[in-house]
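**Q** Need a 3D model of the sequence below.
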Amino acid sequence: MSEESVPQQGGATSAGDADGRPKGLLQQMEELMAALNADLSALDAEFQSSGGSGRGAATGVVKSGD
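**A** Model prediction:
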């Protein structure tokens, strides 16, 4: 993940809106979800452009040979 896609945390300016009021939890979650969706879309586009065969290998599922 690139640095510009990581949301800034802390600090007086990033903790509230233009009026200086703190953001509500719902607004913070919506912003984080939007950032996550953008990151996932970029990763998906990169995956699709690289061929993307072998989707099962990326899930982390390991099959045992019983």
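
**Q** hey, let's count contacts and neighbours off CA atoms from now on
**A** Noted.

**Q** so how far is Asp19 from Ala38?
**A** Ala38 sits 27 Å away from Asp19, going by C-alpha to C-alpha, to the nearest Å.

**Q** Kindly report the same for Gln27.
**A** As judged by C-alpha to C-alpha, Gln27 and Asp19 stand 15 Å apart.

**Q** Another for comparison:
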Amino acid sequence: MSQETVPSSQPKGLLQQMEELMAALNADLSQLDADFQQSAERPATPTPADGSDHA
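**A** Next comes the predicted model:
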């Protein structure tokens, strides 16, 4: 009636979970980067941010 699993498999399972989470996070960040790249190609309102308009 032991609920104990093989101790050596536990860290391996945690490492695998972390790798899967990191892969999912990397995919999400890559998608966000792609979205930002697309939004950067089409500026919504071009305004002079450096104040070069004022002489």
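
**Q** Ala38 and Asp19 of structure 1: which is more packed in?
**A** For Ala38 of structure 1 versus Asp19, the count of surrounding residues by other C-alpha atoms under 10 Å is larger for Ala38: 13 against 6.

**Q** what does the more buried one align to in structure 2?
**A** Under the alignment by TM-score structural alignment, Ala38 of structure 1 pairs with Glu20 in structure 2.

**Q** which element is its match on?
**A** Glu20 of structure 2 belongs to helix 9-41 when assigned by DSSP states H and E.

**Q** Give me the distance from that helix to the chain's centre.
**A** How far helix 9-41 of structure 2 lies from its chain's middle: 5 Å, per C-alpha atoms, centre = their mean, to the nearest Å.

**Q** Any buried residues in that helix, and which?
**A** When burial is assessed from 16 or more other C-alpha atoms under 10 Å, helix 9-41 of structure 2 yields no buried residues.

**Q** which helices and strands does it pack with?
**A** Helix 9-41 of structure 2 is packed against no helix or strand, with contacts defined by 3 or more C-alpha pairs under 8 Å, 6 or more residues apart in numbering; DSSP states H and E.
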